[in-house]
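Chemist: just coords:
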């Protein structure tokens, strides 16, 4: 059994902790928070043996094999290096870092210390994305010509501070737009030309952002993210001989795959079986466990090169849209 610790005891950490029990090769043994009440409540909620009132104490816990980092992405660089320098394998929540420079230093440190490090792009491990990739590889829609993806919701007045605070890497592009960018890179690869425009807040974070990827072979991708209105949150992959749509909440295990083999009125639903229980984080947790069992320091499914390309692309988008953080 791979013994897990969780660094940061917020909402996303709770979902991950809940799903760890669905991963056959995982056991949650420790959590760490800077607030004693948070650590106490989290440990009680998930029946965690070891609770720590500092991140420094968590990374020195000898019963922990790997740590899931669930703090805001503005802190991923610091917390990943803390884990690595203490010999702990890391699954770091996305966005992996604030920028490419930080991501490169995190990966370099992991390689130097020979410690496992992976970005938690959970969508890449989910059945809907794997099935769509297979369908495309089998030529079911011909050559891809375009990708249309949107992800948005109207942020409530009491939305978490991290959504728009520049000190926490706020804005749509790193919070939810990253899913759109990942989808484009996953299905189409690195773009040749990037254009982007954003509606900026008074603090210079993006309340909504529109991105276009252009490829020299004629493909286009249009990506839209917003905190100002509710969107369908779907992905359309359009080819020369058909179209695939990942329906609402396309980035989750609960998306439906609609297949249009030619005419728009010939929709087929692709059966990928009933989703597992939980939120879907157990898929990436299982994979990390398998990597550690094999003694790997890098995932073959989500390798370091993919994280660097994703971060490089996000940097380029922010530069085009005028989204700048202090750490840049």
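Modeler: Yep, that arrived. The structure presented is a predicted model; accordingly, all values stated were derived computationally and were not measured. Numbers count the residues shown, from 1 in each chain.
Chemist: alpha carbons only for contacts and neighbour counts from here, please
Modeler: OK.
Chemist: Where do the helices of the stretch 151-300 of the chain begin and end?
Modeler: Assigned by DSSP state H, counting those that start in this stretch, the helices in the stretch 151-300 of the chain fall at 172-175, 177-188, 282-293.
Chemist: right, and those helices - which one's nearest residue 22?
Modeler: helix 282-293 (6.0 Å; Cα to Cα).
Chemist: what helices or strands is the closest one leaning on?
Modeler: Secondary-structure packing of helix 282-293 (3 or more Cα pairs under 8 Å, 6 or more residues apart in numbering; DSSP states H and E): helix 11-20, strand 26-32.
Chemist: most centrally placed residue in the protein?
Modeler: Nearest to the mean C-alpha position of the chain, by Cα atoms, centre = their mean, lies residue 121 at 3.3 Å.
Chemist: Okay, the nearest residue to it once chain neighbours are set aside and residue 12: tell me how far apart.
Modeler: Excluding its sequence neighbours, the residue lying closest to residue 121 (Cα to Cα, 6 or more residues apart in numbering) is residue 94, at 6.3 Å. Note on residue 94: its distance to residue 12, by Cα to Cα, to the nearest Å, is 11 Å.
Chemist: and these two? which has more neighbours close in?
Modeler: residue 94 (25 against 15; other Cα atoms under 10 Å).
Chemist: contacting residues for that one?
Modeler: Applying Cα atoms under 8 Å, 6 or more residues apart in numbering to residue 94 gives the contacts 73, 119, 120, 121.
Chemist: Not counting its neighbours along the chain, what's nearest the third one?
Modeler: Right, the one you point to is residue 120. Spatial nearest neighbour of residue 120, chain neighbours left out: residue 93 (4.7 Å); criterion: Cα to Cα, 6+ apart.
Chemist: burial of the one you found, as a residue count?
Modeler: Residue 93: 21 neighbours (other Cα under 10 Å).
Chemist: Repeat that for residue 156.
Modeler: When neighbours are counted by other Cα under 10 Å, residue 156 comes out with 9.
Chemist: now swap in residue 14 and tell me
Modeler: 17.
Chemist: Over to residue 294?
Modeler: 9.
Chemist: Tell me what angle the longest helix seen in the chain forms with helix 177-188.
Modeler: Longest helix in the chain, counting residues (DSSP state H): helix 304-321. Using axes from the mean of the first three to the mean of the last three Cα atoms, to 10 degrees, the inter-axis angle of helix 304-321 relative to helix 177-188 is 120 degrees.
Chemist: List the buried residues of helix 304-321.
Modeler: 304, 306-318, 321 (16 or more other Cα atoms under 10 Å).
Chemist: Now do the strands in the protein.
Modeler: Remark: strands assigned in the chain by DSSP state E are 2-7, 26-32, 50-52, 66-69, 89-93, 117-120, 144-152, 193-200, 206-214, 220-226, 235-239, 242-246, 257-260, 268-270.
Chemist: Who are the packing partners of the longest helix of the chain?
Modeler: helix 100-113, helix 172-175, helix 177-188, strand 193-200.
Chemist: Against that first model, consider the following:
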């Protein structure tokens, strides 16, 4: 039986600057693409050679601001470019499958912004296409590539928590106005943008749930306002997840075992503290790191570069099967709550 440690492990995450330099093309010019390009350029040796948008003027403006040599008004043009090794897909959720198909059909390794797709069937289709072409593909769920989560991974693998019975995770952020997340036609609501984080953690720790109980409250904009779900694992363990657009919440996560509890202060999906507390009291162990928020997006790009250079077609840190399983649980939550997306079968 593992002994409660005297200190938390250090992350094993390699230096992103040491990742082999690849040539990247970006599909989409929205906020997350901006954050990704800025972070990757500051902290890695990766090169951005092209950007594409359905609006050629937006692509040209993005390219000019970030010093990217080529701008295209067509996703297919970028995918066909010879100076692109990896395509990063940062388009709206409902376009992920179509864009992934374009990139993979062109023989390009692909990183798809989270969620991998709006539903599990489309995510499974992306995984199938990548496997058939022996190309690298991953979901850009940056949380699982952070040093903070390598510490979490080591704690889970050590067995120090004992028998894990409970996972609690939530993410709430208030939205108003005409934000994309409030638009039904763009698969809006909290699940895909916010709920992906707590649900992914619960599924990663407990496994694919054997039972789901869910409820939702609508938003005046015509999307879900908040969603809560109870997940039951095959061994009886339970996960409680919640996400909302109606208010700001602490956005914390807890993994509770029979011998210790692992706490992730909010926002749990970003760089931050890891706290391990022995069951029954005792002195907690805490690892701290700077709260750099989306400045840490470069870790996922460095992982892609390492995997591609090593000939891997998936990342062991976030296999496509995990992404599909998370969306499968989300599909069941939506079914029970009557939440539909335009891209549903």
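Modeler: Cool, got the structure. Computed from a predicted model, the values in this text were never measured in an experiment.
Chemist: residues near residue 62 of structure 1, how many?
Modeler: Neighbour number of residue 62 of structure 1 under other Cα under 10 Å is 8.
Chemist: Name all residues that make contact with the nearest residue in space to residue 236 of structure 1 that is not next to it in sequence.
Modeler: Closest residue in space to residue 236 of structure 1, ignoring its immediate chain neighbours: residue 245 at 4.5 Å, by Cα to Cα, 6+ apart. Applying Cα under 8 Å, 6+ apart, we find residue 245 of structure 1 in contact with 234, 235, 236, 237, 256, 257, 258, 259.
Chemist: One more pass at 7 Å, please.
Modeler: Contact partners of residue 245 of structure 1, counting by Cα atoms under 7 Å, 6 or more residues apart in numbering, are 235, 236, 237, 257, 258, 259.
Chemist: Can you tell me what residue 25 of structure 2 aligns to in structure 1?
Modeler: For residue 25 of structure 2, the equivalent position in structure 1 is taken to be residue 5, counting by TM-score structural alignment.
Chemist: Revised request: answer the last question for residue 300 of structure 2.
Modeler: Alignment note (TM-score structural alignment): residue 300 of structure 2 maps to residue 284 of structure 1.
Chemist: Distance check, that match against residue 291 of structure 1.
Modeler: Taken as Cα to Cα, the span from residue 284 of structure 1 to residue 291 of structure 1 is 11 Å.
Chemist: Between these two, which is the more surrounded one?
Modeler: Neighbour tally, residue 284 of structure 1 and residue 291, criterion other Cα under 10 Å: the higher count belongs to residue 284, 24 against 16.
Chemist: Residue 122 is in contact with that one, correct?
Modeler: Yes. Applying Cα atoms under 7 Å as the test, residue 284 of structure 1 and residue 122 come out as touching, 5.7 Å apart.
Chemist: burial of residue 289 of structure 2, as a residue count?
Modeler: 11.
Chemist: swap in residue 192 of structure 1?
Modeler: Neighbours of residue 192 of structure 1 under the rule other Cα under 10 Å: 10.
Chemist: That one: what's it in contact with?
Modeler: Contacts of residue 192 of structure 1 by Cα under 7 Å, 6+ apart are 214, 215, 216.
Chemist: Kindly report the same for residue 146 of structure 2.
Modeler: Residues near residue 146 of structure 2 by Cα under 7 Å, 6+ apart: 271, 299.
Chemist: Output the contacts of residue 245 of structure 1 in TSV; the columns should cover distance to residue 181 of structure 1 and neighbour count.
Modeler: Below are these laid out as TSV (distance: Cα to Cα, whole Å; neighbours: other Cα atoms under 10 Å):
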residue	distance to residue 181 of structure 1	neighbour count
235	11	25
236	14	19
237	14	24
257	19	23
258	21	19
259	22	23
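Chemist: Can you say which two of the residues you listed are spatially most distant?
Modeler: Among the contacts of residue 245 of structure 1, 235 and 259 lie farthest apart (Cα to Cα), at 12.1 Å.
Chemist: State the span of structure 2 onto which the longest helix of structure 1 is aligned.
Modeler: The aligned range for helix 304-321 of structure 1 is 320-337, by TM-score structural alignment.
Chemist: Centre of the chain to the matching stretch, how far?
Modeler: Computed by Cα atoms, centre = their mean, to the nearest Å, the chain-centroid distance of stretch 320-337 of structure 2 equals 14 Å.
Chemist: Mean deviation, it versus structure 1?
Modeler: Superposed on structure 1, stretch 320-337 of structure 2 shows a mean distance of 1.4 Å to its aligned residues (mean Cα distance after the TM-score superposition for structure 1).
Chemist: Identify the residues contacting that stretch?
Modeler: 116, 119-120, 123-124, 127, 138-139, 199-200, 203, 208, 212, 214-216, 340.
Chemist: try 6 Å
Modeler: Residues from elsewhere that reach stretch 320-337 of structure 2 (Cα atoms under 6 Å, 6 or more residues apart in numbering): 119, 120, 123, 200, 214, 215, 216.
Chemist: What subset of the residues you listed is buried?
Modeler: If we count by 16+ other Cα under 10 Å, the contacts of stretch 320-337 of structure 2 have these buried: 119, 120, 123, 200, 214, 216.
Chemist: Find the pair from these with maximum spatial separation.
Modeler: 123 and 216 (23.6 Å).
Chemist: what's the matching range in structure 2 for stretch 95-105 of structure 1?
Modeler: So stretch 95-105 of structure 1 sits over residues 115-125 in structure 2, by TM-score structural alignment.
Chemist: how long is the matching stretch end to end?
Modeler: Termini of stretch 115-125 of structure 2 sit 14 Å apart (Cα to Cα).
Chemist: cool, stretch 111-129 of structure 1 as well?
Modeler: For stretch 111-129 of structure 1, the end-to-end distance is 29 Å (Cα to Cα).
Chemist: Pull out the buried residues from it.
Modeler: By 16+ other Cα under 10 Å, the buried positions in stretch 111-129 of structure 1 come out as 114-129.
Chemist: Over to stretch 156-175 of structure 1?
Modeler: 162-166, 168-175.
Chemist: Repeat that for stretch 48-68 of structure 2.
Modeler: Using 16+ other Cα under 10 Å as the test for burial, stretch 48-68 of structure 2 gives 48, 49, 50, 51, 52, 53, 58, 59, 60, 62, 63, 68.
Chemist: just stretch 254-267 of structure 2 next, same as before
Modeler: Applying 16+ other Cα under 10 Å to stretch 254-267 of structure 2 flags 254-257, 259-267 as buried.
Chemist: What range does it cover in structure 1?
Modeler: Under TM-score structural alignment, the match for stretch 254-267 of structure 2 is residues 236-249.
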